[in-house]
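In: need a 3D model of the sequence below.
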Amino acid sequence: MPEGRVAVVIEDEPDIRALLAEVLEEAGFDVHTAGTGLDGIELVRRVDPVVTTLDVSMPGMDGFETAKRIRAFSSTYLLMLTARSEEIDALLGLQSGADDYVIKPFRPRELRARVEAMMRRPRSVRAETSAAGVSRSADGSGWLDHRGLRAHPEMRMATADDAPVELTRSEFEILIELLDAGQRVISKADLALVLRGERGMPSDFVSDHDARAIEVHVANLRRKLGDSSARPRWIETVRGVGYRLTT
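Out: Below you'll find the model as predicted:
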């Protein structure tokens, strides 16, 4: 088993919990399971998994609150699971710090593909305060800058008007793509492929729920930046296409 491939499954239904554990074990993970949110939080704290699957609808502490508490101390990749009738809950789960979601009933191949795609992203959660720097285009320092919105891809740091901004992995990757593209429009499909580690693949590989997840990530990014979709300072929507930096 590759070093560091530890996973935690938090699921209250025993049959689904066993299936998730089996799928992840076949993918080469050392799997630990929990039946409640509280037990799952302590398990994540104890074993420090690289991947955690988390059910949205659990008795007691639900998946949203569990995700928030886990994200407060762990950089584990969080994959939310939700019933088809609760897909909107999965999108809300992205606001709680989840990296991606899968709709029940899921196919084992899809679950494995999403886990592997998540693991191709840097395992970093917080964007911290930058050191003094200037735009990458100005002096080659690596900083990207747009009207006071700055980010450094390698150092995983971002600031808005010199104030630190805390971003999830997905939000940070989207910010970097937009800053790097300048005035060029980036489609939702292209952003979804970037987050899945499949840059350059045909856009028909992107599902509707991937596109909706991008909308939620961008909405969360704007909220953290204090930006407005109606009167954007930094990120504007190109209806029917995607997003770009403001002119």
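In: CA atoms for contacts and neighbours, from now on please.
Out: Will do.
In: my guess is residue 34 contacts residue 10, does it?
Out: Yes - Residue 34 is within contact range of residue 10, at 4.8 Å (criterion: Cα atoms under 8 Å).
In: give me the common contacts of those two.
Out: residue 40 (Cα atoms under 8 Å, 6 or more residues apart in numbering).
In: ok, the two, which is more surrounded?
Out: Neighbour tally, residue 34 and residue 10, criterion other Cα atoms under 10 Å: the higher count belongs to residue 10, 30 against 20.
In: that one: what's it in contact with?
Out: Taking Cα under 8 Å, 6+ apart, we find residue 10 in contact with 17, 33, 34, 35, 36, 37, 40, 52, 53, 54, 55.
In: so what's the third one up against?
Out: Meaning residue 34. 8, 9, 10, 11, 12, 40, 43.
In: again, 7 Å this time
Out: 9, 10, 11, 40 (Cα atoms under 7 Å, 6 or more residues apart in numbering).
In: go on, the last one?
Out: Contact analysis of residue 55 by Cα under 7 Å, 6+ apart lists 10, 11, 63, 80, 81, 82.
In: pull out the buried residues from the helix or strand harbouring residue 45.
Out: Residue 45 is part of helix 37-47, with elements assigned from DSSP states H and E. Within helix 37-47, the residues scored as buried using 16 or more other Cα atoms under 10 Å are 37, 38, 40, 41, 43, 44.
In: please give me the structure for this one as well, since I'd like to look at both together:
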Amino acid sequence: MKPKILVVEDEPTLAEVLCDYLAASGFDAHSLADGNQVIAWVQQHQPAAVTLDVMLPGKDGFQLLKEIRQFSQVPVLMISARVDEIDRLLGLELHADDYICKPFSAREVVARIKTVLRRQQQMAEIPAPATTFILDRERLCVRLREQEQTLTQVEFELLACLMARPGRIVSRSHLMDTIYPDRRIVSDRTIDSHVKKLRKKLALLQPETELIGSIYGAGYKFDDSALSR
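Out: Purely as a prediction, here's the structure:
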């Protein structure tokens, strides 16, 4: 079965060219022009990758990426004519897998998609060590070896978000958006309190090990290398 690629682009000519190049490269390419249609399509079809224009009718690309990351780690390549540094950093902060600036060649986009998919495949082929935490969403718990700890919904989402990016700093603002998708107003202290409680539970599974590190002024990161100590 051909890998399915979703092209989200409101310029018809550009979307058609990208889809043609992707099809010629062995992909099953689909395009959408309205941001309001994207989330339902991704949930239903589960594409191998998404190219996501920033400026769209309906929801913009950054909002869509934020919503996608609440339920999927599908590779997302942001495409935009807005090349200023703030937009670029925001795209990476929301955990885009790549950021492509217009104008570009369709061949370049196809090459970058192949690179992202190849990198994802290589990561999937790395066997998980015996000390890896296993998250059980249905039971809201985390297991290590023969032990397990029950988590609250907030603690579970917090740990899942950090574990999805081992060794990488995750900002408090991103954690807040992940834990509270309704965008309720919470302070940094709220996140700090949840992290403190989560650390205590993880310490019962892996004593004398700081699995969640604090990075002053930046956020938190999950130290997966500490599991093997």
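In: so what number do they get for TM-score?
Out: Overlay of the two chains. TM-score (TM-score structural alignment, normalised by the length of structure 2): 0.57; 161 aligned residues with a Cα RMSD of 3.6 Å.
In: picking that back up, okay, and the helix or strand that the helix holding residue 45 of structure 1 is followed by goes to which residues in structure 2?
Out: Next along the chain after helix 37-47 of structure 1, taking DSSP H and E as the criterion, comes strand 51-55. Mapped onto structure 2 using TM-score structural alignment, strand 51-55 of structure 1 covers residues 49-53.
In: tell me the mean distance between that stretch and structure 1 once they are aligned.
Out: Here the mean offset of stretch 49-53 of structure 2 against structure 1 after fitting is 0.6 Å, by mean Cα distance after the TM-score superposition for structure 1.
In: in structure 2, where's the longest helix?
Out: helix 106-125 (DSSP state H).
In: ok, now structure 1?
Out: Max-length helix for structure 1 by DSSP H is helix 208-225.
In: for it, list every residue counted as buried.
Out: 209-222, 225.
In: can you give me the strands for structure 1?
Out: Ranges of strands within structure 1 are 6-10, 30-34, 51-55, 77-83, 100-104, 144-146, 149-152, 157-160, 163-164, 186-187, 235-238, 242-245, based on DSSP state E.
In: give the contact list for the most centrally placed residue in structure 1.
Out: Closest residue to the average C-alpha location of structure 1: residue 99 at 2.8 Å, with Cα atoms, centre = their mean. By Cα under 7 Å, 6+ apart, the contact set of residue 99 of structure 1 is 77, 78, 79, 170.
In: tell me how far the alignment partner in structure 2 of the third one lies from residue 114 of structure 2.
Out: Matched to structure 2 by TM-score structural alignment, residue 79 of structure 1 sits across from residue 77. Shown here: residue 77 of structure 2 relative to residue 114 of structure 2, a distance of 11 Å by Cα to Cα, to the nearest Å.
In: out of the two, which sits in the more crowded spot?
Out: Neighbours per residue (other Cα under 10 Å) separate residue 77 of structure 2 from residue 114, with residue 77 holding more: 24 against 14.
In: residues near residue 124 of structure 1, how many?
Out: 15.
In: quick check, residue 78 of structure 2 in contact with residue 101.
Out: No - at 8.3 Å, residue 78 of structure 2 does not count as touching residue 101 under the criterion of Cα atoms under 7 Å.
In: counting neighbours, go ahead and name the busier of those two.
Out: Counted by other Cα under 10 Å, residue 78 of structure 2 and residue 101 do not tie: residue 78 has more neighbours, with 23 against 14.
In: buried residues, stretch 109-125 of structure 2. List them.
Out: Of the residues in stretch 109-125 of structure 2, those buried (16+ other Cα under 10 Å) are 109, 110, 112, 113, 116, 117.
In: oh sorry, the question was meant for stretch 8-27 of structure 2
Out: So for stretch 8-27 of structure 2, counting by 16+ other Cα under 10 Å, buried means 8, 9, 10, 15, 16, 18, 19, 20, 21, 22, 23, 27.
In: so where is that stretch in structure 1?
Out: Under TM-score structural alignment, the match for stretch 8-27 of structure 2 is residues 10-29.
In: what do you get for stretch 91-99 of structure 2?
Out: Using TM-score structural alignment, stretch 91-99 of structure 2 pairs with 93-101 in structure 1.
In: off-centre distance for that stretch?
Out: Taking Cα atoms, centre = their mean, to the nearest Å, one finds stretch 93-101 of structure 1 lying 6 Å from the centre of the chain it belongs to.
In: swap in stretch 10-21 of structure 1?
Out: Worked out by Cα atoms, centre = their mean, stretch 10-21 of structure 1 lies 23 Å from the chain centre.
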